[in-house]
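Peer 1: Attaching a predicted model along with its sequence, questions to come.
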Amino acid sequence: MFEMNQSKVWSFNPCFYAMVSEVGWYSFQQKDLVGHLGFIDDKAQRGAPVVADWAIRNGSCPEEGKDIPGDYACISANSYCMDANNGPGYLCQCSKGYEGNPYLLNGCQDVDECALRKQDPKYEDMYPCRKGICHNTPGGYLCKCKLGKRSDGTNYGCRPLHTTAEQVVIVQRKRHKKDKDEYFKQNGGLKLYDEMRSRKVDTIRILPEKDIKNATDNYSEDRVLGIGGHGMVYRGTLDDNKEVAIKKSKVINDEWREEFVNEIIILSQINHRNIVRLIGCCLDVHVPMLVYEFVSNGTLSEFLHGTDHRSPIPLDIRLKIATQSAEALAYLHSSTSRTILHGDFKSANILLDGQHNAKVADFGASALKSMNESEFIMFVQGTLGYLDPESFISHCLTDKSDVYSFGVVLLELMTRKRAIYANSINEKESLSYSFLLMFDQNIHRNMLDREIMDKETMVVLEKLSILAANCLRPRGDDRPTMKEVSECLQMIRRHPMHAASDHKGDSSAHHNYEGSPSPSTAVHFDETIYKSIETSRLVQDLVR
């Protein structure tokens, strides 16, 4: 047995030859039988294409859940086994996105699709990334759309985005990346972005202070809508021409900062026809600002007490405003994921539309549940006449504080007097204190607005008086809840000329708050307790 190298014979004696080639590569020609060198020059020198179809015959792909045999051939990571299709056995292949030899350790290597796209244009169709940025990943690649674009660049290309929660957050966060101001971080801005993304909230706009300054003409006095216990409210116009009300708060503490992000998320998701909607916030300032929808037809305070062209207001309109306002407070207290206090409920914070529908504004005082003395004095200056007497002692707000404030607003609707009004000798008096003194003597009708007093309305006014007196009880635990107040007012609106005791069914709650025949049995007014609170040094100083 010996070997001979015949490779050079081909060039001078190609009279016989044989080869293995791919099916269809060779088509027979007669000249190839007579030693024609053209065959060699045209085809053979370039080599004959051939694919060896083979398999590991003495084995099979491992069954799922069973141990892999020691002689298993697919030893590279990112490889897989497949059954042979030309007989027994199996083959090894590199996983999608990898290439190389699956029969060697680490033989399958990642294909860098992004690099291939740069090397040869033919790969641009194989690995599409239209108007996006290609990022190689293990076993594949990503085509990320640029800021302000959306969709999947690997398919239809990147297009201008339409607003979704994810995209709103990306675009807004980009604006703040370059200027991560200490205030923005302290006020939970980054945390708010994370919460918006995780909860898929797209109802909040996070506005930089420069946008707020532009909207308010740099906090112009001409833009001031009102001043309250929480701070100032400005009318603003955003860059999209949307009219908004911007609340610039006075009071802040570290505990409030901790709760602020959750508070914003909750407030932004409130959806009630009688509550002004929260649009967004500004965080890159010392005290965060809140941005609400703007209601253009004025406040209940202006409607009741405005000096220009004072005109009669029918009782049914007053009752509608009271009922809708009560429904809004009841919703905040009972129908959200957590109790939301208003904390500054007054006629100036009830907005009216063209049909005299009420929209409660400037709500959300969970942050003000507890205040120190200096913060409390600042707060009281904007809420005098409406603030719960218990709060004068505890410096703490509760849901029953809102009930008390509602009782004062109800008195305003019935008497058309301000919460702090001037009496006949031009001395300032508390509306709630004066009413309760007269209510205890059963002469409170003398305070009611003559414009709405007649034989047909006295039944309704009496029920409203009893309800107001119960809302104004000195001790919060003795007051009804806002849900009970709301139900009571709805019943009065449905049956204005019938006493509550005439209704069938369980009416105990309503009986306590508006069905008693005598005012004195509805509420016992402890003048000593109330007067000691209401006329405390703090209140007297503020009234003067």
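Peer 2: Now that the structure is in, tell me what you want to look at.

Peer 1: From here on, just use CA atoms for contacts and neighbour counts.
Peer 2: Noted.

Peer 1: Residue 453 - how many residues pack around it?
Peer 2: By the measure other C-alpha atoms under 10 Å, the count of residues near residue 453 is 16.

Peer 1: should've said residue 210
Peer 2: Counted with other C-alpha under 10 Å, residue 210 comes out at 12.

Peer 1: Next: residue 446.
Peer 2: Neighbours of residue 446 using other C-alpha under 10 Å come to 12.

Peer 1: Alongside the first one, take a look at this:
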Amino acid sequence: MINMHSLLFHIFFLLSLLSNATAAPSYRPAGCPSRCGNVEIPYPFGIGPYCSLNSHFEIICLNSSNPPKPYFFFHQFEVVNISETQIYVKNATQQLAMACYGMTQHPHDTNINLDFSDSPYTFSDSNQITVVGCDDLALVQSNNSYTNGSVAIVSYCTPSNSEYSGRIGSCADTYGCCRAVVSKGDRLIVQLMDAHSIWWQRKIFDCSLAFVGIDGLDFTFPLINLNDPKTFQNSKEFMDKPLVLDWRIIDRNCTTLNSSHSLCGKNSFCIDLDDSFRGSRCMCNKGYKGNPYLHSGCQDINECNNNPCSPNQTCINAPGSYNCSCPDGYYAVGRKSGTSCLLVPRVSHSHSKLTIVLCLGIGMGLLLLSTCFWLYKFMKKRKIKRRKEKFFKRNGGLLLRQQISTDECILEKTRLFTIKELEIATDLFNESRILGRGGQGTVYKGMLSDGKIVAIKKSKKVDENQAGQFTNEVVMLSQIIHRNVVKLLGCCLEAEVPLLVYEFIPNGTLFDLIHDESHEFPFSWNMRLKVAVEVAESLAYLHSATSIPIYHRDIKSTNILLDEKYVAKISDFGISRSITVDQTHLTTMVKGTFGYLDPEYFQSSQFTEKSDVYSFAIVLVELLTGQRPISLDRTEEERSLATRFLLCMERKQPEAILDIQVLEQDKIEELNAVAKLAQRCLNLNGKKRPTMKEVAMELESIRMGQILSSASDTIPQGVHLCKSKSIMTSDDDYTWTNTDDNIISSSSTSPLKIHTY
């Protein structure tokens, strides 16, 4: 049943949206108090229904306590502090979950459900979830409009010591305690449960608890107190820990508002929040200070109070700034407004005419010289401008402009860089910055002016016929929003060759990780299966979840990049194509890479979604076998990895071709299941292959079985799991094309995280 307070809050929120549509900066009504007890209440917050911007910011001040205490959100939370961007609140009953197993006379509330959806508040990422107990599991789910994240954390006590009554638990060394950061979101659900059955051991202590609040609290406690629920229920460390919420003034970005709809007062401006949540806030202009939400809340700062000028100068305050002037008989030298004053020398009457003539001559010479210099610079800029326009046209700029005119979201998501910006970022494309070379170009590592590390793909040669592929890659990547797809930051059209700018991906390609024997990173089967799931999910997204289905057409291990957490990213969309929903295939000139090319597409020139399935299957076989898709050192009949793999599967001898490294990890059932899936995907009849959505679901099912098996079988008795290390990590791209001779034509819901302690 929906909570009545939550229902009323949602109704008030919808009403306030209507009022905010034409809202303007306010005058705070006279007589509205600005404090409640020891807490300052700044506008747009206010005490009482007529003193705040709207019902979301209304504060109730209870005078029954001493000192008085402020509350908000329908009297559910006590307000501890309000800053320009955050509000600190607490409510121990809603932030705390407690379970006493076998103690029916004590509370057994095992859930925390904090819901701030449809409100201007979101959980700050400075909050954390803490679990206190032995053999206790907390499942945490946080969500927002763009991401979904789940975390499972376990507080664990080693069973090696038979005596617990004198032991001390601590969140500093994670003994009997576990904590994890809560993702930013508008809703948080925590379920506390007994986890001793997972470890197949007796429950050591009866009680446990979980609580949410600001991070940074370290404490110790006697483990024996876990048998006494009142001790923890009344603990100040848990009851007084505040929850941090980010707040915004409106749920729209500044670009969607005009001057008549602005909520910001005079001498202030609107700023957008981060990419996670749509919304905006107000800030005072530079040189002003105060409350930007009040009509005249931002007041000019008198910089002259601290005299920023030189000792011999006079400071004159100006709106939002100041000026430094010199007294009569002196002139300013230095930068704007002058940094010092020098005395003007007196000139005798006999030399005044000569001085005037010299000054006029020098002035005329300087004027002539500056005019020539200006003409030279003008002609040079004009020449550079024409050259850039020529490159813009040759690099597909007109085609991209046509695409933008029909789809404005391309321009919103793609930044147009200047060649000067990218030359500075790469030290004039210095060879020491090269990350890799491919058949279609070179990739450089660069640093933008804001300090962001990027990868810049530069085409190897100038070919106007490739302008369409370059424009196609920009258009494709601007339409795709997925954590396992390369993220395009922008492009440069005014250079001699086209340039694409991606976020920097530090760990190279999947091809290098599989086939480079000198690679020091241990590529385990669990890691290979994780990469396979991520690539399959991203292809399923391209085929099924986008508004217009997209076929990649060049899936291979060199086009799969790995970030710092070894999360897979699909790249190189130069020959990708989108199709209408009612289309089943594309009839095109055959393009792709030998070893990955669908035989059915090669024969018919008709590319279907099952052609991407075939290419993905080759990558899957690479992960299983550790072998290259084409082996030139073998006989012609055995060169194809797909042929060798299918032959072994028909003979029911998959172990004859599987990689020794994965065979040694004793995962035979998983290996056989993935091998049979790859065999189905390599069927020469495309209609008999599964879709990428079916492939992704089957791989995820295999992997989830692996995670559940690890949770129940892999923790040995006597092991102290106190070092925080994720069993599995996840989260969010530049690419280059490999210089293989076998290239025909090419162009350039978060999973569960389990922390053990």
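Peer 2: Nice, I can see it. Since the structure is predicted, the reported quantities are computational estimates derived from the model, not experimental observations.

Peer 1: now residue 463 of the second structure: how far from residue 258 of the second structure?
Peer 2: 44 Å (C-alpha to C-alpha, to the nearest Å).

Peer 1: Looking at these two now, which is surrounded by more residues?
Peer 2: More neighbours surround residue 463 than the other of residue 463 of the second structure and residue 258, with 12 against 9 (other C-alpha under 10 Å).

Peer 1: distance of the more buried one from residue 554 of the second structure?
Peer 2: For residue 463 of the second structure, the distance to residue 554 of the second structure - C-alpha to C-alpha - is 21 Å.

Peer 1: what's the answer for residue 411 of the second structure, then?
Peer 2: Noted for residue 411 of the second structure: a distance of 26 Å to residue 554 of the second structure, by C-alpha to C-alpha.

Peer 1: for residue 403 of the second structure, same thing?
Peer 2: Taken as C-alpha to C-alpha, the span from residue 403 of the second structure to residue 554 of the second structure is 23 Å.

Peer 1: Looking at those two, which one has more neighbours?
Peer 2: Set residue 403 of the second structure next to residue 554 and count neighbours by other C-alpha under 10 Å: residue 554 wins out with 27 against 16.

Peer 1: can you pull the contacts of the aligned partner of the more buried one in the first structure?
Peer 2: Residue pairing (TM-score structural alignment): residue 554 of the second structure is matched to residue 344 of the first structure. The neighbourhood of residue 344 of the first structure, defined by C-alpha atoms under 8 Å, 6 or more residues apart in numbering, consists of 228-230, 362-363, 365, 383, 402, 405.

Peer 1: For residue 375 of the first structure, see how far away residue 344 of the first structure is.
Peer 2: Relative to residue 375 of the first structure, residue 344 of the first structure is positioned 14 Å away (C-alpha to C-alpha).

Peer 1: repeat for residue 302 of the first structure
Peer 2: Distance of residue 302 of the first structure to residue 375 of the first structure, computed by C-alpha to C-alpha: 28 Å.

Peer 1: try residue 152 of the first structure
Peer 2: For residue 152 of the first structure, the distance to residue 375 of the first structure - C-alpha to C-alpha - is 52 Å.

Peer 1: One more: residue 488 of the first structure?
Peer 2: Note on residue 488 of the first structure: its distance to residue 375 of the first structure, by C-alpha to C-alpha, is 35 Å.

Peer 1: more crowded one of those two?
Peer 2: residue 488 (24 against 18).
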